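J.: Please find the sequence and the predicted model below.
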Amino acid sequence: MCRWAAYRGDPLYLEELVSSPAHSLIEQSHCATRAKTATNGDGFGIAWYGDRPEPGRYRDILPAWSDCNLKSLARQIRSPLFLAHVRAATGGGTRRDNCHPFVFENWSFQHNGQISNFDRLRRPMEAMLDDRLFHARSGTTDSELLFLLAMQFGMAVNPIAAMAEAIGFVEGLSLHLTGSVLVRFTSAFSDGRSLYAIRYATDRKAPTLYASPVGSGNCLVSEPLNDDVDAWREIPDGSAVMIDDTGVHVSPFQPEERAADEARTPAAISA
């Protein structure tokens, strides 16, 4: 399982989440405490927003703890909204274009979790993408494909609903093709204005997610960045989060059943 952190608020140096805290993201890359896998050494990435609509991004296949460039960039880059990720690969090779965050136009996305039987679901999932989104896919992970599927289903208009439809589609497709369903999904994504997150799993064993104020903003993390347990609020399984100018908003999350039903029909798969 991967580890990630995300922030929205007044501009903050990336190092405040990535490298400075006692249990920073770099520390979690080799010593995670709330994951099945303590080591997350299959690459890392950061995506940050500045003066332009699209995010900047830096990714590499080195373990986060061994890349001196990451610490240098995190010390110098100051951003009001950024995502950072350290990877423990569960599918897809260890290569740069499989490292999170993934970006498309002004959107960024990172994920911790898995889609069971992805090798059997990949082609019909890809078939749902229009040409523009299909050709935007550069890696081989289930995470990137699920992100593009949500873009196909209208993430630019309604991010949470689009992700609910994408997950519902995958669940219906899995049930139709394999007779079973297992999706574990804890993600953060942004359009450069608001920060969104979802914690959900079909078996109620979703990867962890916590929220806390940091400076003059709010952050979301896979596990707390320090030992101040009272500062960290665990986001319940089956939740959607939105962080905007008014604060942190948590609401129930469920996949879109209509998408799951349609996914069982050959017409939907070939549309």
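T.: All right, it came through fine.
J.: hey, let's count contacts and neighbours off CA atoms from now on
T.: Will do.
J.: is it fair to say residue 198 lies in a strand?
T.: Yes - under DSSP: H, G, I helix; E, B strand; the rest coil, residue 198 sits within a strand.
J.: for the residue nearest to it when sequence neighbours are not counted, helix, strand, or coil?
T.: Nearest residue to residue 198 in three dimensions, chain neighbours excluded: residue 240, at 4.5 Å (CA to CA, 6 or more residues apart in numbering). Put simply, residue 240 is strand when judged by three-state DSSP.
J.: residues in contact with residue 240?
T.: 160, 196-199, 250-253 (CA atoms under 8 Å, 6 or more residues apart in numbering).
J.: are any of those residues buried, and which?
T.: The neighbour count (16 or more other CA atoms under 10 Å) marks 160, 196-199, 253 as buried among the contacts of residue 240.
J.: of those residues, closest to residue 65?
T.: Using CA to CA, residue 197 comes nearest to residue 65 of those, at 25.5 Å.
J.: Could you count how many residues lie near the closest residue to the closest one other than its chain neighbours?
T.: Leaving aside its chain neighbours, residue 197 sits nearest to residue 188 (4.2 Å; criterion: CA to CA, 6+ apart). Residue 188 has 28 neighbours, counted by other CA atoms under 10 Å.
J.: contacting residues for residue 188?
T.: Taking CA under 8 Å, 6+ apart as the test, what residue 188 contacts is 6, 83, 109-111, 195-198.
J.: Let's see that with 6 Å instead.
T.: By CA atoms under 6 Å, 6 or more residues apart in numbering, the residues touching residue 188 are 109-110, 196-197.
J.: where's it relative to residue 30, distance?
T.: Residue 188 sits at a distance of 21 Å from residue 30 (criterion: CA to CA, to the nearest Å).
J.: how many other residues sit next to residue 21?
T.: Look at residue 21: counted by other CA under 10 Å, it has 15 neighbours.
J.: what's the longest strand in this structure?
T.: The single longest strand within the chain, with elements called by DSSP state E, is strand 3-13.
J.: what's that one in contact with?
T.: By CA under 6 Å, 6+ apart, strand 3-13 touches 77-86, 216-222.
J.: which residue ranges form the helices in the chain?
T.: Taking DSSP state H as the test, the helices found in the chain are 15-18, 25-31, 68-76, 118-127, 131-136, 142-152, 159-178, 257-262, 266-270.
J.: Start and end of stretch 186-200, how far apart?
T.: Start-to-end span of stretch 186-200 (CA to CA) is 6 Å.
J.: putting a second one here so we can go through both:
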Amino acid sequence: MCRWLAYSGKSVALETVLFQQEHSLIDQSLNSRLGHTTTNGDGFGVGWYGRHSEVPFRYRCLHPAWNDTNLRETARAVRAPLFVAHVRAATGTPTQETNCHPFRFGRWLFVHNGLIREYPLVRRDLMMAVAPHLFRWIEGSTDSEVMFFLALTFGLERDPRGALEQMAGLIEEVGHRYDVEFPLNMTVCVTDGQQIVAVRYSSEADSRSLFHSTSFRQLRALYPNDPRIIAAGDNAFLVLSEPLIDVQEVWEEIPEATILVARGGEIEHKRFLPRLPDQSM
């Protein structure tokens, strides 16, 4: 369906994660091992945070990631302490640049793997729930972008967990209203450049794969002479759809119905509980 990752740590070249690993994200765009689809070639995107910019940078393209020479050049040239990347397999919406992740609003970036089932049926109700002052910023036609703007509507910028739970709760409520048995399947990531918030959740309790790194200190012990691992630092962190290397103890699968918050080297897991939006919103 899609594959994505998010990195935080010391500033590293994007190519370190996107290209230079055994099972890099670019490799996953051609040969996903754990994804719903093997190939994710309906566009890609990268978002990163610069030292002197309030708004994150993005590079998005509707071409397959494995076939974009400009992505290779960009990934070699750009260094960042926090970035997200996504390769897309479309689920019923057009292959166009405005439908490529990450989606952006202010300092926030958002990526998603999964789907809102029967989206054409529920789309109008969901879009009408987006706050009027935000609606003008929706550029594409994907369910993912509407999920992002619903979360913004419900207070993502002040309470990410609460906003994402209300977003999921509304989607399920609207879906059930139209007799959709399992309305939502998602792994999502949002970040403001200071924290990474990731969720694994689905209405049927059978979500897409999602992992996080356990310890870069442990990685450094396994590969003491690897300059890429040394450059990332001991507090580096990755959350991602599929592991980049086949070393089992380096990765931990994120459980069903879990929200993860990573900030300043600290990682916190909590139960993810969708709920209807607060009436005061």
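T.: Thanks, I have it. In this text, all values refer to a predicted model and were calculated from it rather than measured experimentally.
J.: And the furthest pair within the contacts of residue 188 of structure 1?
T.: Taking CA to CA as the measure, these have their most distant pair in 110 and 196, spaced 10.7 Å apart.
J.: who touches the closest residue to residue 84 of structure 1 other than its chain neighbours in this structure?
T.: Counting by CA to CA, 6+ apart, residue 84 of structure 1 lies nearest to residue 46, which is 4.3 Å off, once chain neighbours are set aside. For residue 46 of structure 1, the contact set (CA under 6 Å, 6+ apart) comprises 57-58, 83-84.
J.: How about residue 82 of structure 1?
T.: 6-7, 47-48.
J.: Closest one of those to residue 116 of structure 1?
T.: Nearest to residue 116 of structure 1 among the contacts of residue 82 of structure 1, counting by CA to CA, is residue 6 at 25.7 Å.
J.: rewinding a little: which residues in structure 2 does the longest strand of structure 1 match up with?
T.: Using TM-score structural alignment, strand 3-13 of structure 1 corresponds to residues 3-13 of structure 2.
J.: can you pick the most crowded of the contacts of residue 46 of structure 1?
T.: Neighbour max across the contacts of residue 46 of structure 1 (other CA under 10 Å) = residue 83, 31 neighbours.
J.: ok, that one to residue 32 of structure 1 distance?
T.: Counting by CA to CA, the gap from residue 83 of structure 1 to residue 32 of structure 1 is 18 Å.
J.: Please apply the same query to residue 214 of structure 1.
T.: With the distance defined as CA to CA, residue 214 of structure 1 ends up 20 Å from residue 32 of structure 1.
J.: got it, and residue 219 of structure 1?
T.: The gap separating residue 219 of structure 1 from residue 32 of structure 1 is 18 Å, by CA to CA.
J.: Same question for residue 122 of structure 1.
T.: Taking CA to CA, one finds residue 122 of structure 1 at 30 Å from residue 32 of structure 1.
J.: Aligned against structure 1, show me the partner of residue 241 of structure 2.
T.: Aligned by TM-score structural alignment, residue 241 of structure 2 pairs with residue 222 of structure 1.
J.: can you tell me which residues contact that match?
T.: Counted by CA under 6 Å, 6+ apart, residue 222 of structure 1 has contacts 3-4, 208-209.
J.: which residue sits closest to it, ignoring its sequence neighbours?
T.: Residue 222 of structure 1's closest residue in space is residue 209 (CA to CA, 6+ apart), at 4.7 Å.
J.: Residue 221 of structure 1 now?
T.: Leaving aside its sequence neighbours, residue 221 of structure 1 sits nearest to residue 5 (CA to CA, 6+ apart; 4.3 Å).
J.: what residues are up against the residue nearest to residue 222 of structure 1?
T.: By CA under 6 Å, 6+ apart, the neighbours of residue 209 of structure 1 are 221-222, 234-235.
J.: go with 10 Å
T.: 3-5, 112, 186-188, 197-199, 220-224, 232-237, 239 (CA atoms under 10 Å, 6 or more residues apart in numbering).
J.: Give me the neighbour count for residue 151 of structure 1.
T.: As a burial measure, residue 151 of structure 1 scores 21 neighbours (other CA under 10 Å).
J.: Does it touch residue 157 like I think?
T.: Yes - contact criterion CA atoms under 10 Å: residue 151 of structure 1 and residue 157 qualify, at 9.3 Å.
J.: picking up where we left off before, give me the more crowded residue out of residue 122 and residue 32 of structure 1.
T.: residue 32 (22 against 16).
J.: Now find how far off-centre stretch 43-60 of structure 1 is within its chain.
T.: Centroid separation between stretch 43-60 of structure 1 and its chain, computed with CA atoms, centre = their mean, to the nearest Å, is 14 Å.
J.: I should have written stretch 234-250 of structure 1 there, sorry.
T.: 14 Å.
J.: Any of the contacts of residue 209 of structure 1 buried? List them.
T.: Neighbour counting with 16+ other CA under 10 Å marks 3-5, 112, 186-188, 197-199, 220-224, 232, 234-237, 239 as buried within the contacts of residue 209 of structure 1.
J.: Skipping its backbone neighbours, what lies nearest residue 14 of structure 1 in space?
T.: residue 74 (4.6 Å).
J.: Check residue 146 of structure 2 too.
T.: Nearest one to residue 146 of structure 2, counting by CA to CA, 6+ apart, is residue 127 at 6.6 Å.
J.: Residue 172 of structure 1 too?
T.: Per CA to CA, 6+ apart, closest to residue 172 of structure 1 is residue 260, 4.0 Å.
J.: So that neighbour is in contact with residue 269, correct?
T.: No - using CA under 10 Å, residue 260 of structure 1 makes no contact with residue 269, being 11.3 Å away.
J.: intersection of neighbour lists for the two?
T.: Joint contacts of residue 260 of structure 1 and residue 269 (CA under 10 Å, 6+ apart) are 169, 173.
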